[in-house]
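Engineer: here's my sequence, what's the structure:
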Amino acid sequence: MTTLKESGDEDNGVALAAAETKHELPEPAESENYRQGEETAAGAFFSLFRGGLIAPSDTTYDAILHCLTADTLEQRDELTKQWRDHKLEELNFIGVVGALLAGCLTSTGSWPTVLQNGRNSPWTVRTCWYTGIVFALFAVLTAAQQSIRLHRLSAHKDSLKNIRHYMGCKVRDSEGVSRIKPRRFQVYGWQASIMFLTLSVAALIIGMCILIWSSTQFGPYKRKGESSWWDSNAKLAVTWTILTLVTIVAFLVAQIMDDYALQASHPLPEFDHRHFFLTMISLGLNEVRCIVRDDLALYGTIVVSATYSLQEKHEDETLRKAITRALKHCIAEHPVLSTVVVDSDTSQPQLAQMPRMAIEDHLKILEAESILAAHDDETAALLSFAHNDRIPNLTTRPPWRTYACPLRRPQQRSTEIVMGLSYSHAIADGKSGLLFHQSLRHALQETHNLPYDDEPSFFPPSASELFPPLEKAASLDVSWAFLLGPLIGEYCPPTLKRIFGISSDSSKDCWRGAAARPPMPDRLRPIETALVHRQVTRATIDKVLSLCRTREVKLTGLLIVLTSRALAHALQVRNERFTSFRAETALDLRKCIPEAKASMGNMASAVEDTILVDESGHIGKLSNGEWETAKRITFHLQQASSTLSDQPVGLLRYLSDFRGWTLKKATQQPNCSFSVSNVGMFEDGEPQDSAGVKIRDIAFSQSADGTGAPFNLNLVSTKSHGTLNMVVTWWPGMLGVEDEGRFMEEVSDRIVEELKAM
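Structural biologist: Next up, the predicted model:
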């Protein structure tokens, strides 16, 4: 018996041999289009029911058909993977909606059975509603069963192939050639859950219709001859019927137009990016969120700066050449630095690797004197300059830039420079900046041995593949319990929120900055970032860490509590009393994805914690309750950063309108007091050779966020030097106090004093 294996090398023009095995299906001889010719609007309407019970064939039958009939094995695997992932998301959403609909139908049992005309409600009303409950429950059950089936199929070593074999069958056409087609009952089966959901809605509406029109009949309270038929009940029934019919017609027209446009449209020829870019990959949802935020000018860049001690003194020109060679090495080591965002105005933007780059677009040599006007130290001056030196849009050139500021007087050579990397959050997170400086230090160390010239033009080596986005590199599972809270909080009315125990005023007693955000920025007037920079010495940090170990507390947990105490003190000086604060803390999920450990990318998530401070506390003396809060936060951060399940970033899959959601957040008061980002310790600052290039200090800072917290606390330290750098950034006008600069200086100084006093 002949068995045909899957291969990417089949000849599309050769008819299939008959492979009569139970588990193997031959690959198609040629791609086949399900529809022949053009269809009218009426045909489009009937295709709603033909293709997959209630969904058009383009989204049901054809989607499966393409998985089975793509030209190569790689294409079939990619399409099958997309179908599986999107089907799992669809089933998860149906399960949530089905549960909410079942709850709605169950509540009809409390409606009165005696109508206003004195009659009892007909038995058909309760029959419809009870039937609707059954339909809703089976929608949930079917979605759960199919999700489990897909997960179990995906656990097999040949998962994608098995899914295709599960859905396909062999048929012979009129010429006797065997071809692969989707099993018709598989198409219907995968639509069963949405069918049950639709029938449940129909049962609810039919029951309401019978109930409302039954109230218009004559009865004990509405006798013939005593009153006309045209009373308030009849008016209600007629009005309700008209509005319901209009709604149903509008719904059907929308469905018809969507399907008709899908079938009748002929896309205009477009530029094929594959002929220009080296490598392309679809962006993840977190990247899409950042792209939208950047496009609305609500966020600037992440900046990570480091102070380098070089091996030799450099003049400006020799320094530029050395950095140019080093940057070429960094770009080759981290391909994301050679990418731009394409199709950013679509629902599926992609990251594409440029075939050529101009290094001069990504390097600026600065004079320390020219940037020190607003700040006393070079680090703060460079960070402030980089934050407010906007990078061009993401589609024209890779969205990053480096700044080099020699620490010397004019006309002198220098062995020390402050190097800053400014980049869009759409392509990388805070930890990525440390990875860049690690590569840059090695490149500057070996600058004479690098296989790159110092010409400004660079042709990056083609990356075999870019590191995939977070949701493709790992499985971000979201449980229903984790999903229902945000879902109900976002879409349900206050009454229902209280029923589910979700208060819309959970953060009302917390300090959340100004009552209203500053006016919306735009491209001509992008968001501005103000900052305060403070350092904590190694001796102080070592002493604090020793104390933290006895309390089972990590430094981040302690600093969140100390920041809340400092805020409470600074506000009390201004006659504002707050003892409750809410902190949002960023998480790096790389520890859950070992292969991403050394990759630049956007792999961040976040959690929130509430902090209650003791008003009677003295500086450096935390109460037992505050220590317990720091311990609780530490445990929460450790637990959240060690799993990929129930991560807030995973909820983005349920968001359909990123732009609308971003604009909504940009006009609402923040739901937290401040955000904290601790990118950890930079461990590669000292070379093995004592005469090599050293990094003695490093600072991390993120832009003001027009959709986020009133201010950001950004933390990083170096293993060699031991200094902790704290950078506080905010959007001027977000804090709701006079003299915001002085206010944040007081908060920052108070944190440092608390650490010293401990």
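Engineer: every contact and neighbour count from this point should use C-alpha atoms.
Structural biologist: Fine.
Engineer: and Ser414, how far from Leu366?
Structural biologist: With the distance defined as CA to CA, to the nearest Å, Ser414 ends up 13 Å from Leu366.
Engineer: common neighbours of the two, please.
Structural biologist: When CA atoms under 8 Å, 6 or more residues apart in numbering defines a contact, the residues bordering Ser414 and Leu366 alike are Pro406.
Engineer: what's around Asn725, how many residues?
Structural biologist: For Asn725, the tally of surrounding residues (other CA atoms under 10 Å) stands at 21.
Engineer: doesn't it lie inside a helix?
Structural biologist: No. Going by DSSP: H, G, I helix; E, B strand; the rest coil, the assignment for Asn725 is strand, not a helix.
Engineer: can you give me the end-to-end span of stretch 447-463?
Structural biologist: The first and last residues of stretch 447-463 sit 22 Å apart, counting by CA to CA.
Engineer: go through it and flag the buried ones.
Structural biologist: Going by neighbour count (16 or more other CA atoms under 10 Å), the buried part of stretch 447-463 is 447, 453-454, 456, 458, 460-463.
Engineer: cool, and stretch 412-425?
Structural biologist: Within stretch 412-425, the residues that qualify as buried by neighbour count (16+ other CA under 10 Å) are 413-425.
Engineer: before we go on, could you also do this sequence so I can check it against the first one:
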Amino acid sequence: MADHHFLTRLRPVGLLEQFATARHSLGFYNNVGVSAFYSSLSARDFPALKHLIFVALDAVIADHPALSAVPVDEGTSAPYFARLPQINLQEATTFVSSELVLDPYNEVSIKELDRILEEQHNTGFRNQASSLPFWRTIVLYEPEKCSNVVVCFVFHHALADGTSGLAFHRAFHSALDRASSITPTFGAYCSHGNTELFARPPDRSLIPSLEDIHPLPLSITYILKSLWNDWFPTRPSTVWTGAPITADHRKRRSGFHSICFSQDTTASLLRACRSHSTTLTAVVEVLTAAAVLTELPSEYSIVRCDGAIAMRRWLPHDVVNENSIGNWVSRYVDEHRRTAGDVRARSKAIDLFSWDEARRVRKTIETELNKEGKNSVVGLLKYAGDLHQRFKGKIGKDRDETFEISNIGVYKSGVAEDKDCEWKVGRVVFSQCADVCGPAIGVSLVTGGDGCLNIGLSWLEGIVEGVWMEQMMRTLRQVVEEISRSG
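Structural biologist: Here you go, the predicted model:
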């Protein structure tokens, strides 16, 4: 980070945040993205749209201190967050004229947005000037009416978790609607040209780190069990987790692909989940495991899942709520198997799915939730030692899990539902870059304001072969649609 001495020191980087900054300092990208399709009742010219975007961003920055925070000294044992003196909105925002990407349900449009997001997830936040934040927005707009736009919010994982991406869009949506009520649509604003537009960050403290607002208690039994598993890991030869962790930079490029399901398919799938006493997250986890196992060679019969757990529900509500931007997550670990009989019968993915398994996963998640943050993996980070050395020590070793699953839920507008509301949010896409040291595949779930489930899948080229991923994703789409039809 350039020009440290111009930055205002905020607070030390927390345990969970260090997990992201340590990886970033080693050259591993750790980007998260939440993108939303916005539609307006009014047509406008590009200068007016650009003005609206900047006014809305300025308002969001004023309400969220995390957006003006940057990690400093990431490569040391004592990283900290500092506040930028100002944020150059022109530099932090890229405007792209595109008719191709603005149809949210067209396959060509979906692939084009995937391409843009893949490019963003392979672009880090290093070597930035002192007026650039550790987030950026890409605004895709139609060249004439400017009434439909896609806003991609991409950010460093140390700043925020996936749920924060929804919080950003709620705040941005509200600010955009307020600004639209007072901003003319045509002719009032000339092009800004090369003029630099700066947002002034709020003079407010950064929301505390997780360990400062939650005790993260650990029992002796849990600590000893975790140490034993760390020192003497058990790994059957039939577990598949992709290629081993590598220092090869040619195998650090993230691929990304999204699957958008219709509103009817999503609604049917949710009804099926409820009727079988389970949840969407549990069902998609089991279906993903089934799709992966179906496409693997016969010698593999086990896949492992790393599931994200949001910890906001256990934090003081006057400090952290659903509209806060920060990093407050933990995880659970699960395992899925196929039998020798499944292999001999060449079972399809749908044959490997069972509602009993989906209910078991729901109980696994509920067990973790009922602990309310006690005996959580994130609590163990205080005993992890030097994270840089820990990550370097993983080079050449097998990955612990096959895939990660994270569901940030449903986009709910921060704007009062009113027929006169200027802007609406439809499809939402949750995306993440693949983890150099983590699971081979990332599975990111979100349901947009249109009621459509979107699944984002990420992987590292060379760790997982692209052709294999394409087939696995086709299988996943098929089994999700089949389960939604059959109930």
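Engineer: next step: the buried residues of stretch 447-463 of structure 1 restricted to strands.
Structural biologist: In strands, judged by DSSP state E, the following of the buried residues of stretch 447-463 of structure 1 are found: Phe458.
Engineer: rewinding a little: mind checking which of the buried residues of stretch 412-425 of structure 1 land in strands?
Structural biologist: Among those, the members found in strands (DSSP E) are 414-423.
Engineer: with distance to Val478 of structure 1 added, can I get the residues you listed in TSV?
Structural biologist: Below are those laid out as TSV (distance: CA to CA, whole Å):
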residue	distance to Val478 of structure 1
Ser414	53
Thr415	51
Glu416	48
Ile417	46
Val418	43
Met419	40
Gly420	37
Leu421	34
Ser422	33
Tyr423	30
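Engineer: tell me the one of the residues you listed nearest Ile371 of structure 1?
Structural biologist: Val418 (12.2 Å; CA to CA).
Engineer: regarding structure 2, what is its longest helix?
Structural biologist: Counting residues, the longest helix found in structure 2 (DSSP state H) is helix 466-486.
Engineer: contacting residues around that one?
Structural biologist: Residues external to helix 466-486 of structure 2 that are found in contact with it (CA under 8 Å, 6+ apart): 255, 259, 265-266, 268-270, 272, 284, 287-288, 291-292, 295, 349-350.
Engineer: same question, stretch 316-335 of structure 1
Structural biologist: Counting contacts by CA under 8 Å, 6+ apart, the residues outside stretch 316-335 of structure 1 that touch it are 337-338, 353, 359, 365, 436, 439-440, 443-444, 447, 450, 452-456, 458, 460-461, 463, 466, 599-600.
Engineer: pull the number of nearby residues for the corresponding residue of structure 1 for Leu293 of structure 2.
Structural biologist: Pairing criterion TM-score structural alignment: the partner of Leu293 of structure 2 within structure 1 is identified as Ala568. Number of residues near Ala568 of structure 1 (other CA under 10 Å) recorded here: 24.
Engineer: quick one: the strands in the stretch 101-250 of structure 1?
Structural biologist: In the stretch 101-250 of structure 1, strands defined by DSSP state E, counting those that start in this stretch lie at 168-172, 178-182, listed in chain order.
Engineer: cool, the stretch 651-758 of structure 1 as well?
Structural biologist: Using DSSP E, counting those that start in this stretch, strands in the stretch 651-758 of structure 1 cover 674-682, 694-702, 711-718, 724-730.
Engineer: for the stretch 351-500 of structure 1, same thing?
Structural biologist: 357-358, 363-365, 400-406, 414-423, 457-458.
Engineer: ok, and which of the strands of the stretch 101-250 of structure 1 has the densest surroundings?
Structural biologist: The highest mean neighbour count among these, using mean count of other CA atoms under 10 Å, belongs to strand 178-182: a mean of 23.
Engineer: which bit of structure 2 covers it?
Structural biologist: Residues of structure 2 matching strand 178-182 of structure 1 are absent, with TM-score structural alignment as the criterion.
Engineer: count the neighbours of the residue lying closest to Arg427 of structure 2 once chain neighbours are set aside for me.
Structural biologist: Spatially, and ignoring its direct neighbours in sequence, Arg427 of structure 2 is nearest to Gly448 (4.7 Å; CA to CA, 6 or more residues apart in numbering). The tally of other residues near Gly448 of structure 2 (other CA under 10 Å) stands at 25.
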